[in-house]
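Trainee: build me a model from this:
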Amino acid sequence: MPIAARRVFRLSLAMSIALATSYGMDANLPFIAPLFAFLLGADPKPPMGLKGLLGLILVLSLMLGSGLLLIPILTYHTMTGLIIVLLGLFFANYLSLNKGKGPVGLLLTIGITLISALGVMGPSLAMMIISALLLNIAIAVVCQWLVYPWFPEDNVSTAPPPHSEPLQSSWLALRATLVVFPSYLLVLYNPTAYAPIVMKSVALGQQANETAAKHAGVELLGSTCLAAVFAMVFWFCLKLVPNLFMFWLWTLLFSGFLLAKFYGVLASAFGPTFWQNVTVTLFILVGPAVEDTINGKDPYVASAVRIALFIGVTLYAWMMLLLLENLRKRQALKRQPAV
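Mentor: Presented below is the predicted three-dimensional model:
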């Protein structure tokens, strides 16, 4: 089997098994298990070992705990807490870009934003979110262990990706920070209603770093709208036979198709970042809709609100990208010496 096809089968199976396992265990936030399986397994390399998993759980506990430390500051000294969050977001994005630690920066961003925002409602809720994140990450890694021997990588060493220049990384980190921060303010205003857009804005911030401003509309807005269409089709397919086995099967089929586009097995006019955003947004939309049915809410109204919020956040990210890029070009022209 070609290596690209092996990667598609490996990652789609890991994502679908992680979803079925998390729902079967009745874990909190089960829909994030396939998201972590995708984020941790998208790079073409073997999964981390037991020592790496234990180290990741320990580091993640410390990073998510940083959100708990922000709760009293946000409660009693709001402006100081917001400034600390803004600086923390910049540091997390800079860590991802300049130091090449993408997963670490992503998890630190989640800890700073999601944990601190939900913790304002109560520390017990924040602790529940932390335990759910840790459990679902462990489920995702174990599922990678089960699948990897059947679809292994070739024994070919790959060169590490080149890092950006410090000035370029600082600029991109600032751009990603300004994309995420307004969504964080919305979550502080109403944590239960706006919590899903934190994950979406974090994904947009990471994608905006790899997207040129002139292509941002197609990359950001196009992928979000396409993910909404996929989520609608996924939902109506799941309604035909709504049980866990069919949920696993549809996850396998949809993720397999999207990952075939992501890895280039199927021809596409868009790059990997486009299909990465489609995949992440799809599960952010479908998972909470399933949770709405379990909790007795109307999934159609809630999903429509989420899609509208996601499109609004995407439009803001696009406008911010264009504004900052134009500002940067003007500053570069001013610094050029006169001929």
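
Trainee: CA only for contacts and neighbour counts going forward, please
Mentor: Fine.

Trainee: which ones are touching A228?
Mentor: A228 sits next to T281, L282, L285, I307 when contact means CA atoms under 8 Å, 6 or more residues apart in numbering.

Trainee: how far away is it from Y263?
Mentor: According to CA to CA, to the nearest Å, A228 and Y263 sit 21 Å apart.

Trainee: what of L249?
Mentor: Going from L249 to Y263 by CA to CA gives 21 Å.

Trainee: the more surrounded of those two?
Mentor: Y263 (20 against 16; other CA atoms under 10 Å).

Trainee: count of residues packed around H77?
Mentor: 12.

Trainee: list the buried residues in stretch 153-162.
Mentor: The neighbour-count check on stretch 153-162 (16 or more other CA atoms under 10 Å) flags E153 as buried.

Trainee: let's see this one next, to set against the first:
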Amino acid sequence: MPIELRRRRAWRLAWGAALSLAASFGIGLPVPILAPVLCVLLLAMRTAALPLRLAPVLAVLVLLSCGSGLLLIPLLRHAPLTGVLLVALGLFWVFRYAQRGGNGLLANLLVIGLTLVAGAGTRDFELALSVVEAMAKGMLLAVLCTAVAHGLCPEPAHAPAPAQAPSVVADAGWIALRATLIVMPAFLLALVAPDRFMPLIMKAVSLGQQADGTEARQAARELVGSTLLAGVLAMLLWGALSLFVHLWMLFLWVLLAALWQARRLQRLVATRHSPAYWVSCLTTLLILLGQSVQDSLAGQDVYRAFAVRLGLFVLVSLYASVMLVWIDGRRRGVGV
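Mentor: Reported below is the predicted structural model:
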């Protein structure tokens, strides 16, 4: 692939991540970390720009897919064990659907609906509705920011598509099982305090999507490594942002950090890590930094909240690594 094309794609991803995060705080979205995460997913999965006329269609898709979690709220409240088992089965089906070549964006939306929305609704139905509304608004903003990023760094005509990882249909069930086991503990914690553990669910979903390779030990190292690197970058960006607190400085620092990672994602800088590592690292950075900005605006202890949040992220990453190695051993043991 030409170097110039990879540079354009790296700049496009950086512009999209920085624009969506700054715009989310600028217009006061209720959950400002959703739009940048969705924007990164859209830019990482697609090289062609989404037409703006499809934005309302995607928003309706978000409402339908994430609204599926609303149907599970009565079961989770009145028959918790049955509700949890249905969530686990739903996650397994969605992850297997994605592994068999299904639409990645739809799979992510369904996973969010089954976890974030359903978990929030166990505490307060209005909170679940606000999460669905925030998802729809975040999707609209993400599509707009991807369009701006494509306008700044357009894809050349007849440009080759990035190489896609081959789907491993034979191992789809095992990969879906370990992704489900990675997400479920975070979901169970969210049932206790959904407002506190929503970022943890998003991190667990990111880990579940990252753990899609068949080389378990390498994937396990990347799960923990991407989380730790994101934590270091978030601390550096927060320290730089504290020198001059302004929305434009947040945009510029995120643009710089996202470009540093996007260059490695596009192989402009030699790296031994997979593209999933850098996508996960960038989304984790956006979650950590965005939540810290929210804590600051709410008058909370930013450093204590960041330490607790990063500690939970590292713990769930370590747990995910154990699940990867254990499931891989079971798969090899039965000769699949």
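
Trainee: now which residue in structure 1 aligns to V40 of structure 2?
Mentor: Counting by TM-score structural alignment, V40 of structure 2 lines up with F38 in structure 1.

Trainee: ok, then the element right after the helix or strand where its match lies?
Mentor: Secondary structure assigned from DSSP states H and E places F38 of structure 1 in helix 32-41. Where DSSP H and E defines the elements, the next helix or strand beyond helix 32-41 of structure 1 is helix 50-76.

Trainee: with structure 2 overlaid, report how far that next one is off on average.
Mentor: Comparison of helix 50-76 of structure 1 with structure 2 after fitting gives an average deviation of 1.3 Å (mean CA distance after the TM-score superposition for structure 1).

Trainee: packing partners of that helix?
Mentor: When contacts are defined as 3 or more CA pairs under 8 Å, 6 or more residues apart in numbering; DSSP states H and E, helix 50-76 of structure 1 sits against helix 78-98, helix 102-110, helix 116-119, helix 123-147.

Trainee: how does it look with 6 Å?
Mentor: When contacts are defined as 3 or more CA pairs under 6 Å, 6 or more residues apart in numbering; DSSP states H and E, helix 50-76 of structure 1 packs onto helix 116-119.

Trainee: now the helix it packs on: which residue numbers in structure 2?
Mentor: The alignment of helix 116-119 of structure 1 onto structure 2 (TM-score structural alignment) spans residues 118-121.

Trainee: mind checking how far that stretch is from the chain centre?
Mentor: Mean-position distance between stretch 118-121 of structure 2 and its chain equals 18 Å (CA atoms, centre = their mean, to the nearest Å).

Trainee: show residues contacting it.
Mentor: G69, L70, I73, L127, A128, A190, L191, P194 (CA atoms under 6 Å, 6 or more residues apart in numbering).

Trainee: likewise for stretch 9-16 of structure 2?
Mentor: Stretch 9-16 of structure 2 has contacts (CA under 6 Å, 6+ apart) with C145, T146, A149, C153, L255, A258, L259, A262, R263.

Trainee: nearest the geometric middle of structure 2, what residue?
Mentor: By CA atoms, centre = their mean, structure 2 has its centre lying nearest to S206, at 4.5 Å.

Trainee: I'd like to know how far that one sits from L50 of structure 2.
Mentor: 23 Å.

Trainee: got it, and R123 of structure 2?
Mentor: In this structure, R123 of structure 2 and L50 of structure 2 are 36 Å apart, going by CA to CA.

Trainee: then A128 of structure 2?
Mentor: Computed as CA to CA, the A128 of structure 2 to L50 of structure 2 distance reads 28 Å.

Trainee: neighbour count winner among the two?
Mentor: A128 (25 against 16).

Trainee: the more buried one contacts V117, correct?
Mentor: Yes - using CA atoms under 6 Å, A128 of structure 2 is in contact with V117, at 5.0 Å.

Trainee: on that earlier part again, count residues in the vicinity of the match of V40 of structure 2, would you?
Mentor: If you count neighbours by other CA under 10 Å, F38 of structure 1 ends up with 22.
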